[in-house]
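**Student:** Sequence and predicted structure are below.
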Amino acid sequence: MTTSVTGATIRADLLGLGLIGPGLPSWDAAQAVLRGEAAADTAERTVVPVPMRLPPAERRRAGAAIRIALAAAEAACAHAEADPATLATVFASSSGDGANCHALCETLAAEDPAARLVSPTRFTNSVHNAASGYWHIAVGSPEASTSLCGFDGSFAAGLVAALTQLRPDAAPVLLVASDTPYPEPLHATRPLPDTMGVALLLAPAGPGEARCWLGAALLPAERAGVPTRCRDAGLEALRQAIPAAQALPLLEALARRLPAVVVLPVSPAQSLRLVLEFPA
């Protein structure tokens, strides 16, 4: 991966991927759909695995937003056969834990003042870096972590953040982008149809075997080109509905293992232009 995001050139490798979403239970299981060999069944609801790395008490307290992020992170590490305790991380989510936000709003809106007491667990899980905290505690990682929100451009913003942290003498960086729906009435204002998580393990270029090399540049939207759409109609509908699914055009290109250019929107004013190359 080469990037001019910060004005410098950085070469890095893509080592592993994790994917969990509607009709996309894993990266391996989604290959046929991503390559165009089968139609996407995005009506199939996402099944979020239980985060077995967490102790039983924390496992019970972790909501869907934490579980999906940890599951995607776990899958990418397993794909790359990487030790998660050695990895810096970037966690990106457009909305954080919508269900927990809803529960907090209900509690604070109660008519009885005595019913407005917020539980410590709900408060702990309300912060945007809750998933990052659970992950680093679960895997015993002392490495740096960044949590961010870029609204609908959260995946691309997270990828920019991960790229700018890569250094020749540094450990790989794990990017995790995930989203979960809000309950009503917030869902009517911010409708997300289902839960989805995507993770990429990125490393500085080295002598090891890479799955893919990318060239990346953060450009004004008009210079970067039109955002890349998915080839599959079902995946395209998903891309437009869930911010984490903005990764799908990139995943389609990775599954096909053909040189490609992918444009991902970061904001109305900026886009991330990716050029994919594959080792022979």
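**Tutor:** Looks like it came in fine.
**Student:** Please count neighbours and contacts with C-alpha atoms only from this point.
**Tutor:** Noted.
**Student:** Which parts of the stretch 151-280 of the chain are strands?
**Tutor:** Applying DSSP state E, counting those that start in this stretch to the stretch 151-280 of the chain gives strands spanning 173-179, 196-204, 212-220, 260-265, 270-277.
**Student:** so which of those is the most packed in?
**Tutor:** strand 173-179 (a mean of 31; mean count of other CA atoms under 10 Å).
**Student:** For the longest helix that the chain contains, name the packing helices and strands.
**Tutor:** The single longest helix within the chain, with elements called by DSSP state H, is helix 64-80. Other helices and strands packing on helix 64-80, by 3 or more CA pairs under 8 Å, 6 or more residues apart in numbering; DSSP states H and E, are strand 10-20, helix 130-139, strand 173-179, strand 196-204.
**Student:** immediately after the longest one, which helix or strand?
**Tutor:** Spelled out, that is strand 10-20. Using DSSP states H and E, the helix or strand that directly follows strand 10-20 along the chain is helix 31-34.
**Student:** To L15, which of the strands of the stretch 151-280 of the chain lies closest?
**Tutor:** L15 sits nearest to strand 196-204 of all the strands of the stretch 151-280 of the chain, at 5.5 Å, using CA to CA.
**Student:** and the angle from the closest one to strand 173-179?
**Tutor:** 170 degrees (axes from the mean of the first three to the mean of the last three CA atoms, to 10 degrees).
**Student:** Show me what strand 196-204 packs onto, helices and strands only.
**Tutor:** Applying 3+ CA pairs under 8 Å, 6+ apart, we find strand 196-204 packed against strand 10-20, helix 64-80, strand 173-179.
**Student:** Would you mind giving these as a markdown table with distance to G98 added?
**Tutor:** Output for the helices and strands packed on strand 196-204, formatted as a markdown table (distance: least, CA to CA, whole Å):
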| stretch | distance to G98 |
| --- | --- |
| strand 10-20 | 18 |
| helix 64-80 | 8 |
| strand 173-179 | 9 |
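**Student:** winner for burial among the ones you listed?
**Tutor:** Ranked by mean neighbour count under mean count of other CA under 10 Å, the helices and strands packed on strand 196-204 are led by strand 173-179, which reaches a mean of 31.
**Student:** before we move on, back to that, with distance to A157 added, can I get the strands of the stretch 151-280 of the chain in TSV?
**Tutor:** TSV is the format used below for the strands of the stretch 151-280 of the chain (distance: least, CA to CA, whole Å):
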stretch	distance to A157
strand 173-179	10
strand 196-204	13
strand 212-220	10
strand 260-265	9
strand 270-277	9
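**Student:** Alongside the first one, take a look at this:
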Amino acid sequence: MSALSATIAGVGFWTDGLPDWASAVAFARDGVRPETAPARPAPQLLAANERRRAPGSVAVALDVALAACGAAGRDPATLPSVFASTHGDLAITDYMCDTLTTDPTAVSPTKFHNSVHNAAAGYWTIGAGCTEAATAISAYDGTFAQGLLEAMLQLATGSEAVLLVAYDTAATGLLGTVTHSEGLLGAALVLTRDGDGPRLTVELRDGEDTPAAGPLATHAAGNAMAQMLPLFDALASAAPEARLKAGPHRQLVVEIAS
């Protein structure tokens, strides 16, 4: 595969204790955490009542997506998007499985509506009034790398800018005994073909060697989307490279030019 390139125009970030990209950068560089942090994202794209009812997966995805668009100075309605999640909303999936085995007619229509893998993408396009293409991707522990590749391929084939959103939630119930994920984690990038900002060049290679985990990767190590954090640690510390798992015996090497 030929190398693909893109510029990061804006970043959004949220995890437990680090509710935005500025606090994540401060923590990665100096170990400093905010004295207070919200327990849950509150995406302003949704009306107040919808904000309270939205599942964690939707809340964190919309929060970081809006933050990235704001940082990039981009209208959310104008951007095609790629939403990448390893598992979707595990709590809702566990609820669905449990209810279907015990009392199938009692399934909540709202939870059923939120159980689909592209729920966050749907909330985003409706809330932002966006009619551009929205893609939902899952590729187990290579999900973020494959989402990044998809976004960069869209840039290479005609899009001027693409929004990439990655997120995962905590595993609960019986489902939590077969797949592990802790806390809430999300991040977003607005990627452009040109412009100011860190310049990424990516290339798929054979291999599985992984560097030592940085501060962000250590902080949120239990979440299924921790696979993306080597890139965000590298961005926070102005490192020249990050390596992401891209599938069995494959890695995505990301070169970063400031």
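**Tutor:** That came in fine, so what should we check first? Note that this is a predicted model, so its numbers are computed, not measured.
**Student:** Compare the helices and strands packed on strand 196-204 of structure 1 and give me the one nearest V48 of structure 1.
**Tutor:** When those are compared by CA to CA, helix 64-80 sits nearest V48 of structure 1, at 5.8 Å.
**Student:** State the span of structure 2 onto which the helix or strand following the closest one is aligned.
**Tutor:** Counting by DSSP H and E, the next helix or strand C-terminal to helix 64-80 of structure 1 is strand 88-92. The alignment of strand 88-92 of structure 1 onto structure 2 (TM-score structural alignment) spans residues 80-84.
**Student:** and that stretch, which residues are buried?
**Tutor:** Going by neighbour count (16 or more other CA atoms under 10 Å), the buried part of stretch 80-84 of structure 2 is 80-84.
**Student:** Tell me which helix or strand C105 of structure 1 sits in.
**Tutor:** Under the criterion of DSSP H and E, C105 of structure 1 resides in helix 98-108.
**Student:** Could you list every helix and strand in contact with that helix?
**Tutor:** Secondary-structure packing of helix 98-108 of structure 1 (3+ CA pairs under 8 Å, 6+ apart): helix 120-126.
**Student:** Tabulate the helices and strands packed on helix 64-80 of structure 1 in JSON lines, adding columns for distance to A75 of structure 1.
**Tutor:** JSON lines is the format used below for the helices and strands packed on helix 64-80 of structure 1 (distance: least, CA to CA, whole Å):
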{"stretch": "strand 10-20", "distance to A75 of structure 1": "5"}
{"stretch": "helix 130-139", "distance to A75 of structure 1": "13"}
{"stretch": "strand 173-179", "distance to A75 of structure 1": "11"}
{"stretch": "strand 196-204", "distance to A75 of structure 1": "8"}
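**Student:** Around the equivalent of T228 of structure 1 over in structure 2, how many other residues sit close by?
**Tutor:** Mapped onto structure 2 by TM-score structural alignment, T228 of structure 1 lines up with P211. Using other CA atoms under 10 Å, P211 of structure 2 has 10 other residues around it.
**Student:** S237 of structure 2 now?
**Tutor:** S237 of structure 2 has 15 neighbours, counted by other CA under 10 Å.
**Student:** counterpart of it in structure 1?
**Tutor:** Aligned counterpart of S237 of structure 2 in structure 1: R256 (TM-score structural alignment).
**Student:** which residues does that match contact?
**Tutor:** Listed by CA atoms under 8 Å, 6 or more residues apart in numbering, the contact set of R256 of structure 1 reads 34-35.
**Student:** give me that answer again for 7 Å
**Tutor:** By CA atoms under 7 Å, 6 or more residues apart in numbering, the contact set of R256 of structure 1 is R35.
**Student:** before we move on, what about D94 of structure 2?
**Tutor:** Shown in contact with D94 of structure 2 (CA under 7 Å, 6+ apart): 172-173, 175.
**Student:** change it to 6 Å
**Tutor:** Going by CA atoms under 6 Å, 6 or more residues apart in numbering, D94 of structure 2 touches L175.
**Student:** measure it to A121 of structure 2 for me?
**Tutor:** 21 Å (CA to CA, to the nearest Å).
**Student:** Kindly provide the distance from the closest residue to E236 of structure 1 other than its chain neighbours to I20 of structure 1.
**Tutor:** Leaving out its chain neighbours, the residue that sits closest to E236 of structure 1 by CA to CA, 6 or more residues apart in numbering is C230, at 4.8 Å. As defined by CA to CA, C230 of structure 1 lies at a distance of 17 Å from I20 of structure 1.
**Student:** for D28 of structure 1, same thing?
**Tutor:** With distances taken as CA to CA, D28 of structure 1 is found 10 Å from I20 of structure 1.
**Student:** now do P220 of structure 1
**Tutor:** Counting by CA to CA, the gap from P220 of structure 1 to I20 of structure 1 is 31 Å.
**Student:** before we move on, what about A170 of structure 1?
**Tutor:** Distance, A170 of structure 1 to I20 of structure 1, by CA to CA: 28 Å.
**Student:** T164 of structure 1 too?
**Tutor:** Separation of T164 of structure 1 from I20 of structure 1 (CA to CA): 26 Å.
**Student:** So for V11 of structure 2, what's the nearest residue that isn't a sequence neighbour?
**Tutor:** Among residues not flanking V11 of structure 2 along the chain, A68 sits closest, at 4.3 Å (CA to CA, 6+ apart).
**Student:** That neighbour pairs with which position in structure 1?
**Tutor:** With TM-score structural alignment as the criterion, A68 of structure 2 lines up with A76 in structure 1.
**Student:** does that match really touch L17, like I thought?
**Tutor:** Yes. In terms of CA atoms under 6 Å, A76 of structure 1 counts as a neighbour of L17; the distance is 4.3 Å.
**Student:** Nothing else from me, thank you.
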